[in-house]
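**Student:** okay, structure incoming, though there's no sequence with it:
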């Protein structure tokens, strides 16, 4: 679907964020979308005109509240007049000015390129759109901790590099000089690298023959740095430092250099052109950029935030090391270029941004779904189901409105970005069912009475109430049982017989309902919705490992222990096996509590074994940690499901009454140790086999995952079709319970 997109920023002078905005506008335009950029102008604004991209001049960098009101109305009039589908702000003031344009049918997106000052008034007047984009993982965490934006509403999309423009020379000519480049705005907040180069230039000149340092960029500190460079050149007796101001043709300048000193986007562009890179900026010193520390530095958008302070001694030593090791320079440049091609290509960044746009579009509604289950109750597995359902439905069925029944409606509405209702308030339930076309009861093992009798009848009553209120009752990606007692089975059979569609996530549940003589046309083998949860970017893995103090190259395995009755024997067996396994395989155990009740047992085991505990902010954090693990040992079904999404070999450990874990392990090509098989020796043997042959097992798991994912997608397609044609399946005046 082609869209009309309005991109807003305060200015378009030479800079990393501004270059990203221009490149994004260019790529979106090449994809066929109608793009208009609004800003106060600048050098890059002229470049947009050459690309035939519309530019509207607005003083969006103003801090006058009166002018804000005028600009806000001007933007609203522009959106009404042009019919924009997306308003995408790239600075704090434009983000405030587009707040509320969702009422005009225009989605609000905000990209955050840097940290802002965060006083009380500034936080109060900061608006972050319906969805927020952070250019690095540390900014995602910053938005969550400082401004309280739920993690689920923030995605990370790095600044893209046009690798067709920024590339190394195919034929390198011999150079008789060692060339160093610093490129950035020369203002007080970003000129530290240039100042340090000036400070160490006399020392470097004694050790490096024909040293040539170029400082590019304009700003308030440029005259001071130029004056200092002239003085150094006079002392040395030759032109060592050249201050050239703003440069338009940056690719050619990068291609002439051996080494780049700086941060952020310019560092990536230099690496793409074959330069060695030293990350040195006002916010920190990251050192020599290589394949080994590339992902670690990506967490701060290559700004070295949180790293050691930049000093003349550190910079001097690293420059001398690279100047004396041409082979190391080539190795680092080649490794960084390959990693840039993997995640930072501008075309890939454009497609990721378009995906955010698609999920945020305001389109005419054709149906309303309400989904209810055990959401918002502190279980990450159930929250993974809801998050995946919302993400997938918004991407593929944007004309569907979604409501959710949760424990904490206000909190969960902010977390998941949909309107939520109290799952235990009968008036709220009746109200939302009257507004909806279909009620999806699921996923998870909701229809069981092992953990309590009331929960079974609660969900059965919800299905009956939904039909009474005119919503299609649908059992969605559910597991059935255990059901103890004849009355419980009869009540379940009678209620499900009146459901419009029954989707089951495992074959055992399907066979059970077939034995209850339900209409086979209603029964469908689906899959757990958590299988559709988007895989987080690789940067997230490094962010989370850093948070729990795990070294970058440390080998680890993940463990998810479950609390509850009849689990203490399994806990003792797992802990004893882990003690042996971690010693023999040199693995660090990372414990992943998937439910609030699991925290004490996992924390205690981690302390006992010298491991780590990862308290996830959202379900996708679990996926991110699992992506880098050697294997998973899990007593929770959704641990196994999330491991399967990243093709991680896993061992399921069910309790005696738990049939869902063995059933899923059979479908997903994962290992399972039943209670009667569970011994320390057996668990160690299975885990060691998976460690040794894990790479051979991954393709089997990936194939099984694709099949399961197709079942989940088919379920949603069938449900969407029923909602679009609701009158064929159900008439409000007939067939009431």
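**Tutor:** Yep, that arrived. This one's a predicted model, so the numbers in the text were calculated from it and none came from an experiment.

**Student:** drop to CA atoms for contacts and neighbour counts, all remaining ones
**Tutor:** OK.

**Student:** shouldn't residue 464 be in contact with residue 495?
**Tutor:** Yes - counting by Cα atoms under 8 Å, residue 464 touches residue 495, with 6.9 Å between them.

**Student:** was I right to think residue 522 contacts residue 498?
**Tutor:** No - the pair residue 522 and residue 498 does not pass the contact test of Cα under 8 Å, sitting 9.9 Å apart.

**Student:** these two - which one has more neighbours?
**Tutor:** Neighbour tally, residue 522 and residue 498, criterion other Cα atoms under 10 Å: the higher count belongs to residue 498, 20 against 15.

**Student:** any idea how far that one lies from residue 589?
**Tutor:** 47 Å (Cα to Cα, to the nearest Å).

**Student:** and if you look at residue 571?
**Tutor:** Note on residue 571: its distance to residue 589, by Cα to Cα, is 14 Å.

**Student:** A further structure is provided below for comparison with the first:
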């Protein structure tokens, strides 16, 4: 390494798959690293290296080509594994083996490794738990995004490296970075800000036959939240995904809640966070509504997503990072859980999910939405109090990783972030 060059940091995660949540993690991670060490030279292991390189101004290599990964690790000063929910076997053992395999290779090459704000588990198989114990006990530092992840590691016998509980990297984003004008442009292109056409003026879908109490007609005055964010009417974002058990009944109950919101003067926009995978189910739920809603029919960059979410009043989300972005931007979050990571994040905010995706019910979701809309200003103030410490913990992850960066045998120049 030439004198004066910064440390080479290899980054392994679920990058290049057009999953907006993981792309937001990478965006936030890179921003935090550059703030701590301006001379850092990231090398991202990506499914789509050319796109990753163009989006973030970094070097990227193909994560599936062993030779490229080997060469990247050989010249790296440090490997960051994360963030995200990499170390789990719910989606299959192959994924866990891949990410642990990259860590194992880095350690065989004598490189220090940091688990960067990982969300651990679930790891249910005996093989997976054994691999976790063998590989994770050999890394230099583990940072996890919640207390439950630290407990999961301890239960699997991971005890040797120090474990620091920090927070998801996306929580470290500065909300001032949001470009609300850009968000407004997206809303305008979608036609979401046009006056709504009530179902009373047109054809109606058949009644769903549920006598549960609809959303209270009181609470937020329509347009009040929109005025805060510069929109002529408040906009509700909805982020859903395919999941076993989240079927027609559950989707219809969600659609009914969205209809209730429309009748109170809100606009509803479905936002597929993983595009195009989330597009089909988003369209299905929108088609079940009696009122007009819009479905975003293209992928977003991280910057666009941040700017769009910043213009919302409320976000009903299944995707973890839809809820995290909402919390960071001061947008009212209502979570629908399909995985423990949703419950864990909401717990950090002092909240509970409105229900499980497979058992979602109209009444419970309606009450959860009404609960946040009854006093939006008070809810936002409480949200800000909870997010503030999480933001500082997220930024601390980069400082901890920075302490392990070495250049030519010397510690790299690392800035302290107050």
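**Tutor:** On my side now, so go ahead. Everything quoted here is computed from the prediction, not taken from an experiment.

**Student:** before we move on, the earlier item: residue 464 and residue 495 of the first structure: who's more crowded?
**Tutor:** residue 464 (19 against 16).

**Student:** the host helix or strand of the more buried one corresponds to what range in the second structure?
**Tutor:** If you go by DSSP states H and E, residue 464 of the first structure is part of helix 453-468. Alignment of helix 453-468 of the first structure against the second structure: residues 93-108, by TM-score structural alignment.

**Student:** next, the mean deviation of the matching stretch compared to the first structure.
**Tutor:** Compared with the first structure after fitting, stretch 93-108 of the second structure deviates on average by 0.8 Å (mean Cα distance after the TM-score superposition for the first structure).

**Student:** and the contacts of that stretch?
**Tutor:** Stretch 93-108 of the second structure is contacted by residues 12-13, 70, 73-74, 79, 81, 86-89, 112-113, 128, 131-132, 135, 138-139 when judged by Cα atoms under 8 Å, 6 or more residues apart in numbering.

**Student:** derive a PyMOL selection command for the buried subset of those residues.
**Tutor:** To isolate the buried members of the contacts of stretch 93-108 of the second structure in PyMOL, using 16 or more other Cα atoms under 10 Å:
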select buried, resi 12+13+70+73+74+79+81+86+87+88+89+112+113+128+131+132+138+139
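
**Student:** how many residues are close by residue 611 of the first structure?
**Tutor:** 22.

**Student:** contacting residues for it?
**Tutor:** 588, 589, 590, 591, 605.

**Student:** mind checking what it lines up with in the second structure?
**Tutor:** Using TM-score structural alignment, the equivalent of residue 611 of the first structure in the second structure is residue 293.

**Student:** any idea how far that match is from residue 326 of the second structure?
**Tutor:** Residue 293 of the second structure is 20 Å from residue 326 of the second structure, by Cα to Cα.

**Student:** just tell me what residue 262 of the second structure corresponds to in the first structure.
**Tutor:** Checking TM-score structural alignment: residue 262 of the second structure goes with residue 582.

**Student:** if we can go back for a sec, so which of residue 571 and residue 589 of the first structure has more stuff around it?
**Tutor:** More crowded of residue 571 of the first structure and residue 589, by other Cα under 10 Å: residue 589, with 24 against 18.

**Student:** tally of neighbours for whichever residue in the second structure pairs up with residue 368 of the first structure?
**Tutor:** Aligned counterpart of residue 368 of the first structure in the second structure: residue 8 (TM-score structural alignment). Residue 8 of the second structure: 22 surrounding residues under other Cα under 10 Å.

**Student:** surely residue 8 of the second structure is in contact with residue 75?
**Tutor:** Yes - Residue 8 of the second structure lies in contact with residue 75 (Cα under 8 Å); the separation is 7.1 Å.

**Student:** show me the strands in the stretch 551-700 of the first structure, by range?
**Tutor:** Taking DSSP state E, counting those that start in this stretch to define them, one finds strands in the stretch 551-700 of the first structure at 556-560, 588-591, 612-613, 632-634, 650-652, 671-672.

**Student:** check the mean deviation of the fifth one from the second structure.
**Tutor:** Per the superposition on the second structure, strand 650-652 of the first structure and its aligned residues are separated by 0.9 Å on average (mean Cα distance after the TM-score superposition for the first structure).

**Student:** the third one too?
**Tutor:** With the two structures superposed, strand 612-613 of the first structure lies on average 1.5 Å from its match in the second structure, counting by mean Cα distance after the TM-score superposition for the first structure.

**Student:** contacts made by that strand with the rest, please.
**Tutor:** By Cα under 8 Å, 6+ apart, strand 612-613 of the first structure touches 548, 588, 589, 590, 591, 592, 593, 602, 603, 606.
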